[in-house]
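Asks: Provided below for reference: sequence and predicted model.
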Amino acid sequence: MSIMSGEYQNHLPIKCWAEDERPREKLLTKGKSALSDAELLAIVLGSGTRRTSAVDLARELLEHSQNNLIELGKQDHGQLTGIRGIGPAKALLVEAALELGRRRQFSEALQKAQVCSSQDAYQLVKSKLQDLSHEEFWVLFLSKSNKMIALENFSKGGLTGTVADARIIFRRALDCRCTGLILIHNHPSGTRKPSNQDVELTHKMKQAAQHLDLAVLDHIIVADDKYYSFADEGLL
C-alpha cells in the first residue's frame, strides 16, 4: 500500500507517486477508460513544472476551460500559452491532440457517406465548426441518392456573421453535378436560434436553386454540441 495518497501526493512530481497511480502506468495496466480527463491530458503535456505536476497542470488547464473539453477545444494558441506553465511547446501538443480528435470525428462521419437526416449532416460538419470563435459558411453537395460529393468552406467571418456568395456556391454545385445542397454555418455564441438574416438567406438560396433545378435540402446551424435544422423545423 502506498504511503502517499490524496492531495499531498498530487503536488509531488509524478515520479514520486505510487506506480499504479501514475497516468502512463495506469493507462498500461487499467486501460484508457480508467483515466480522468486530467490524467489523459497530463500524458499529452508530458511533464509539469518545478512546482506543479503534469496532472495539476492539466487540471488547471481544464479549469481554465470550465472543465469542459468542448471549451478546451476553442482555446487558441495565445489563450493556451497565457496559462502559467503552458509554453509554446506544450500548447502545440494540446492543439495537435485536439485536432486529431476532430479528424477522427470527421473520418467516422465520412464512412457513412450517405446523408439521410439533419443528424447525418451535423455529424459530418460538427468537427469542422463546433470549436471555432468566428463564423464560417460551408456547403454539403449531395448526389441524387444523397451521397456526399463534396463538403466545402465558402467564407469565414467574424463573431457575429459571415457572407455567402450564391453565385460561387451554385457555380460549384453545377461543376460537381450535385442535385441537392445543405447549407451549414456556425454560431460561436452557442445559440441555435437562427437570425433574421439566416432565415432571409435560406429563402433566397432556396429560390435561386430552384431556377437551376437544384434543391436546398436543409440549412444547419452548428452551436457547440447542438444544432438547428431548418428542415426539421419546417422552415424549408
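Replies: In hand now; what should we look at? None of the values given here were measured: they were computed from a predicted structure.

Asks: For the rest of this, base every contact and every neighbour count on C-alpha atoms.
Replies: OK.

Asks: residue boundaries of the strands in the chain?
Replies: Counting by DSSP state E, the chain has strands at residues 136-142, 148-156, 180-186, 215-223, 226-229.

Asks: Show me what the fourth one is packed against.
Replies: When contacts are defined as 3 or more CA pairs under 8 Å, 6 or more residues apart in numbering; DSSP states H and E, strand 215-223 sits against helix 118-129, strand 180-186, helix 196-211, strand 226-229.

Asks: okay, now the one to match up with it:
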Amino acid sequence: MKTNTPKFTLKDWSVDERPREKLINNGPQHLSNSELLALLIESGNKGETAVQLMQRLLVSLNNDLVSLHKVSLEELMLWKGIGPAKAVKIKAALELGKRIQGAPSSKQIGLTSSQMAYDVLFPTMTYLEQEEFWVLYLNIQHHILEKKRLSVGGISETTVDIRILFKNALKVGAVSIIVAHNHPSGVLNPSQSDIVLTKKMKKAGENIDIKLLDHLIISEKGYFSFADENIL
C-alpha cells in the first residue's frame, strides 16, 4: 500500500529551531541566510522543510546571495517546492535589500569622493546583464540634482550621446557631473574606448563650464575611478 510522504512546514520544527521564533527572540541577525529565505516561502516540499530547501538552493550557488539575485523567476521555479508565489517573494525581498543600499538620506550630503558616488550608483548598476550608462547631475555643493540613465547597450559595450548628456545638464542647472557605466563581466579595467569617451566628455564639459568630476566603471566586485587613478 502506497503512503503519502508528508509535506514539512516550519510548524513541524521544535519551537527553538523555528526561524520565526528565533527572529522574535533573538533578532534577524541571528538567522542564517537559508532561515531568512525560509521565512519568505514558509513551506518546503514533500520530505523537505523550507529551510532545507533553501539550504540546497544556496549550496547550488556556492552560498552566494549575489548569484541568487541573478537567478531568474523561471530558474527558481524549476526547484521542487518553489512555485510562482514563492519565487516572486524571493525576488522581491532581494530587490528591496538592494534598494535599501541606495536609499537617499533625509539629509542631503555632497558627493566628495568616488566611494560616495559608487554607494549611490551601486544599487542601480550592479547585477545587470547588459551595459548601462548613467550620470549624476550635481549642483555647486555637489548635491545630486538628478540621477539619470542615458543609454543601454549590449553585454560588452554601450554608447552615449555627449550632446544629450550636456543638454540635460543645462536643463537641470548642473555645474558638474559624475558619469558611470557597468561591466557585467566584472572586469574593472577601462577599455581604450572608455578612455577616449572620457576625454571627449571632459573637453565638451569644459567648453560650457560643466566639470566632469569622475567616470566610474562599476561591477558587484567594486569600481574603478578615473579621477582616483589620475587619468581624468
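Replies: Received it, and whenever you're ready, just let me know what you need. As the structure is a computational prediction, the values presented were derived from the model and not from experiment.

Asks: Once they're superposed, what TM-score comes out?
Replies: Scored against TM-score structural alignment, normalised by the length of structure 2, the superposed chains reach a TM-score of 0.91; 226 aligned residues with a CA RMSD of 1.7 Å.

Asks: before we move on, the earlier item: of all the helices and strands packed on strand 215-223 of structure 1, which gets the most neighbours per residue?
Replies: Of all these, strand 180-186 carries the top mean neighbour count, a mean of 25, counting by mean count of other CA atoms under 10 Å.

Asks: Not counting that one itself, show me its contacts.
Replies: If you take CA atoms under 8 Å, 6 or more residues apart in numbering as the criterion, strand 180-186 of structure 1 is touched by 121, 129-130, 135-144, 146, 173, 214-223.

Asks: Drop anything exposed from these.
Replies: 121, 129-130, 135-143, 146, 173, 214-223 (16 or more other CA atoms under 10 Å).

Asks: Let's have the helices and strands packed on strand 215-223 of structure 1 in JSON lines, adding distance to residue 77 of structure 1.
Replies: Output for these, formatted as JSON lines (distance: least, CA to CA, whole Å):
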{"stretch": "helix 118-129", "distance to residue 77 of structure 1": "17"}
{"stretch": "strand 180-186", "distance to residue 77 of structure 1": "21"}
{"stretch": "helix 196-211", "distance to residue 77 of structure 1": "31"}
{"stretch": "strand 226-229", "distance to residue 77 of structure 1": "25"}
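
Asks: Quick one: closest of the ones you listed to residue 16 of structure 1.
Replies: Nearest to residue 16 of structure 1, of all those, is helix 118-129, at 38.3 Å by CA to CA.

Asks: Stretch 27-35 of structure 2: which residues count as buried?
Replies: Across stretch 27-35 of structure 2, burial judged by 16+ other CA under 10 Å covers 33-35.

Asks: which of those residues lies closest to residue 157 of structure 2?
Replies: residue 33 (34.4 Å).

Asks: For residue 211 of structure 2, see how far away the closest one is.
Replies: Going from residue 33 of structure 2 to residue 211 of structure 2 by CA to CA, to the nearest Å gives 44 Å.

Asks: can you check residue 172 of structure 2 too?
Replies: Separation of residue 172 of structure 2 from residue 211 of structure 2 (CA to CA): 14 Å.

Asks: again, but for residue 120 of structure 2
Replies: From residue 120 of structure 2 to residue 211 of structure 2 the distance is 19 Å (CA to CA).

Asks: show me what contacts residue 28 of structure 1?
Replies: No contacts exist for residue 28 of structure 1 under CA under 8 Å, 6+ apart.

Asks: how about a cut-off of 10 Å?
Replies: Contacts for residue 28 of structure 1 (CA atoms under 10 Å, 6 or more residues apart in numbering) come out as residue 20.

Asks: Aligned to it, what sits in structure 2?
Replies: Counting by TM-score structural alignment, residue 28 of structure 1 corresponds to residue 24 in structure 2.

Asks: And for residue 106 of structure 1?
Replies: Aligned counterpart of residue 106 of structure 1 in structure 2: residue 102 (TM-score structural alignment).

Asks: That match against residue 95, yeah?
Replies: No: using CA atoms under 10 Å as the test, residue 102 of structure 2 is too far from residue 95 to be in contact (11.3 Å).

Asks: intersection of neighbour lists for those two?
Replies: By CA under 10 Å, 6+ apart, the residues touching both residue 102 of structure 2 and residue 95 are residue 123.
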